[in-house]
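Engineer: sequence and predicted structure are below.
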Amino acid sequence: MYDHFKNKGLCFVFCAFCTVFFVGCEPGPDQIELREKIKKVEVFIVKTEDFEETIVASAVASAHMEYRISTEVSGLLKIKQAEWGDRVKKGETLFEIDSENFILIVKAKKAALARALAQLGFMQAEHKRKKPLLQSKTLSQAGWEKLQFDLAAAISEKNQAQVALDQAQRNLRLTVLKSPIDGMILETYHDTGEVIAVGTVLARMADTTWMTFDVGVSDLELSHLNLGDTVFVRIDALSKEERKGQITRISGNASPTRGTFPLEVRLENAKRSILPGMVARLRLSGEKHKTQVIIPMMAIHQENDIPFVFLVQDQKALRRPVKLGKVLGDRVLIQKGLKPGDAIVLIAQGRLKIGEPLDVIQASVKP
């Protein structure tokens, strides 16, 4: 009986001990609150890298070569075979001026040339016939000199008649205006039935196999650009795909109005998909930098216009002032304040305080 009560007492003591032990091992309210106060952060591991600055500019596409189709003779515009937007081949007829008067002029000049040739033939025969008379002194010296003068005049009249005929034939040919290139008609300015004066521009056309873009850059940017450099071009109206162009001209003089240096970028347009006037975004390679510290912009904080980052050391937050350099999109160059291997806070749960403990949940070498 005594043993029975003794065993029950031991069991009671053992249960009480276990209860006290496990209750004592559970975290108290203070410990739970402390754990909840430790903020979780995501860090970025600082490293050095090489980078190249990018010059971004907008420009309007222009045809590599533009031509103005203008008249060299006056007359009535009889035929118009070109409209804006048409693609034409070299040698294709675009316009015709009424040629009726020019045909009549050619006929008249041919007749004048025939008369001059006849007169010249007569004078040459006279010269040949009377030359022996001079030798036999049957013809006076004065008569011989007059004969030579008349022969020279006949030759001159023949030459003048030939020039007049050539000019008349040329004017007749100029009544037909043909395309000087394979290209596209950009604009036309006159319609059939209008009387056209000499020098009137009938149309403007372009060779669009190559397109050019005029870009202005600063003097600092200019020093890093060279002829032949690759330029990436994206046409807003077309696909987002970038095309490769080249710098073909660099001006040595700054624009007096803009204060920038003009340069020309040339881009192949074999499919003729790029049209004059389309807006493009150009990306040029600028200054190159070696082994620079670059961090995500989101890691930068400011207080009283002084930039700083939160550094993680021994799982605690430290404040580190930094000197900022150039902004590179969503990243920034650090000129002073950080070194490779430093862990800086990118994302934190709430506002950080100097010296407070941190729980680093993710380390990354990329922004």
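Structural biologist: Arrived safely. Numbers count the residues shown, from 1 in each chain.
Engineer: drop to CA atoms for contacts and neighbour counts, all remaining ones
Structural biologist: OK.
Engineer: part of a helix, is residue 252?
Structural biologist: No - remark: residue 252 does not belong to a helix; assigned using DSSP: H, G, I helix; E, B strand; the rest coil, it is coil.
Engineer: burial measure for it, as a count.
Structural biologist: Neighbouring residues of residue 252 were enumerated by other CA atoms under 10 Å; the total is 10.
Engineer: now the one 5 residues further on
Structural biologist: One way to gauge burial is a neighbour count; for residue 257, by other CA under 10 Å, it gives 6.
Engineer: in a strand, that's where it is, yeah?
Structural biologist: No - assigned with three-state DSSP, residue 257 falls outside any strand and is coil.
Engineer: give me the contacts around stretch 239-254.
Structural biologist: With contacts defined as CA atoms under 8 Å, 6 or more residues apart in numbering, stretch 239-254 is touched by 226-235, 260-268.
Engineer: right, and residue 175 touches residue 94 too?
Structural biologist: No - checked against CA atoms under 8 Å, the pair residue 175 and residue 94 is beyond contact range at 10.8 Å.
Engineer: another structure for you, compare them:
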Amino acid sequence: MNASFRAHSHPRRHTWVTPKQIALSASALVMLTACSGDASNGQGNGQNGMPPSPVTIAEVQTESAIYTAQYPARVRGAREVEVRAQVGGILQQRNFHEGHAVSQGDTLFQIDPEPYQLAVNAAQAELADATAMHQQADREWRRVSGLFESNAASEREYDQARSAIEAAKARLARAESGLADAQRNLRYTRVEAPISGLAGVESVTEGNLISTGTYLTHIVQTDTVHLHFAIPESDAQLYRVHLQQTHAQQSNEQGSFVAVTNSQGQSYAVQGRINYVAPSVDTQTGRVVMRAEVDNTNAELLPGQFVRVELALQAFDDVVLIDPTTVSQGPDGPQVYVVNGTEQAQARPVTLGPKVNGKQVVLEGLSAGDKLIINGHVAVRDGAPVMITNGQ
């Protein structure tokens, strides 16, 4: 046991310090003490000995702003009508140029009217016969009713005369209705434009036998067009609140108008007015369908065209607008740096709103007159000294 213990034990080693090492350690201690004394006496440069950071500032101002958003939209004619034949027959003639403007009431097609004219003639003859029978029955009724009042005619004769005049009246009404129907069908052989607009291509050429309901062409109203688009549910809520506020302020419904741009961002000279907002959110898309009406008298927009609409969602009064690059992320959220009276950087937490025309809306945290650091804020810290370089 004693031999094993001696085999695993080691003798204690002693470390000796020379007089030269003691002198060097004392010199280093003196130098550290001197440097510490200089810093504590304010002889250093800036915080922790760092020089002031150069920064550029701008004085904060408040202004009004309107937050808008853009959405894709599709142009449609205010009215788009399919023109169909209301009677059958041989299509004799087309009286319009495809793709050109037509006016309401213009004759677009002519269907062979001869069969319908014959039907009118027959209805007229039937009406004449019914009229004659009615007149005869009326005369008989007057004669018999007079005799019946003087007890010169029996009750049976009286009833027969009354039944005859009622039947004659019914036949006359039926003949008048038949003539009106025949005349209507004759009018339908002339296919008219139901609205004014641009006519499409014909689907059936002259000489074809068509039936009732055959599609012939279509017409799109272009002097007034509709812009169909949809916005997210959250934006729809903002829009409704904004619209209520503008109505309350009697500002001529500013929130109900939209600006129109093409896919390249170029603005049109037209302006649309919201005339429909869906009463519910589409459960499949999470969006609210909207529609704007545009006076397109100058034909700037074409039905089927893709455009973008800009809609006002919020209005701000007396808010601060700053460059978004001046905002950084602090321990408590978004923050900016301002310069206080001792030319030190001060971190200021801010509450942000949306961006308007590339500027960041600041709802809380900045006031008019604050000196906001707009350049050099990346290199500064809260409480660090700064050197304002504006104009230098």
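Structural biologist: Done, it's in. Small disclaimer: the values here were computed from a predicted structure and weren't measured.
Engineer: superposed, what's their TM-score?
Structural biologist: Remark: TM-score between the superposed chains equals 0.73 [TM-score structural alignment, normalised by the length of structure 1]; 326 aligned residues with a CA RMSD of 3.7 Å.
Engineer: and the contacts of stretch 239-254 of structure 1, which are buried?
Structural biologist: When neighbours are counted using 16 or more other CA atoms under 10 Å, the contacts of stretch 239-254 of structure 1 contain these buried positions: 230-235, 260-268.
Engineer: among those residues, which one lies nearest to residue 99 of structure 1?
Structural biologist: residue 268 (40.3 Å; CA to CA).
Engineer: okay, helices next: where are they in the stretch 1-150 of structure 2?
Structural biologist: Read by DSSP state H, counting those that start in this stretch, the stretch 1-150 of structure 2 holds these helices, from start to end of the chain: 2-8, 19-40, 114-149.
Engineer: whoops, I mixed them up, structure 1
Structural biologist: Listed in chain order, the helices of structure 1 (DSSP state H) span residues 2-25, 29-37, 100-135, 141-173, 219-222.
Engineer: looking at these, which is closest to residue 313 of structure 1?
Structural biologist: helix 29-37 (17.8 Å).
Engineer: can you give the distance from that closest one to the centre of its chain?
Structural biologist: Per CA atoms, centre = their mean, to the nearest Å, the displacement of helix 29-37 of structure 1 from the mean C-alpha position of its chain is 61 Å.
Engineer: ok, back up a step: I'd like the helices of the stretch 1-150 of structure 2 as TSV, with distance to residue 92 of structure 2 and mean neighbour count appended.
Structural biologist: TSV is the format used below for the helices of the stretch 1-150 of structure 2 (distance: least, CA to CA, whole Å; neighbours: other CA atoms under 10 Å):
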stretch	distance to residue 92 of structure 2	mean neighbour count
helix 2-8	124	8
helix 19-40	107	10
helix 114-149	11	17
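Engineer: output the ones you listed in TSV; the columns should cover distance to residue 93 of structure 2.
Structural biologist: As requested, the helices of the stretch 1-150 of structure 2 are exported to TSV (distance: least, CA to CA, whole Å):
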stretch	distance to residue 93 of structure 2
helix 2-8	123
helix 19-40	104
helix 114-149	14
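Engineer: can you say which of the ones you listed is nearest to residue 344 of structure 2?
Structural biologist: Across the helices of the stretch 1-150 of structure 2, the minimum distance to residue 344 of structure 2, taken as CA to CA, is reached by helix 19-40, at 18.9 Å.
Engineer: matching residues in structure 1 for that closest one?
Structural biologist: Residues of structure 1 matching helix 19-40 of structure 2 by TM-score structural alignment do not exist; the stretch lands nowhere.
Engineer: now for that helix, which elements pack on it?
Structural biologist: Judged by 3 or more CA pairs under 8 Å, 6 or more residues apart in numbering; DSSP states H and E, helix 19-40 of structure 2 has no packing partners among the helices and strands.
Engineer: that one: how far from the chain's middle?
Structural biologist: Here the centre of helix 19-40 of structure 2 is set off from its chain's centre by 75 Å, with CA atoms, centre = their mean.
Engineer: also stretch 252-263 of structure 1?
Structural biologist: Here the centre of stretch 252-263 of structure 1 is set off from its chain's centre by 17 Å, with CA atoms, centre = their mean.
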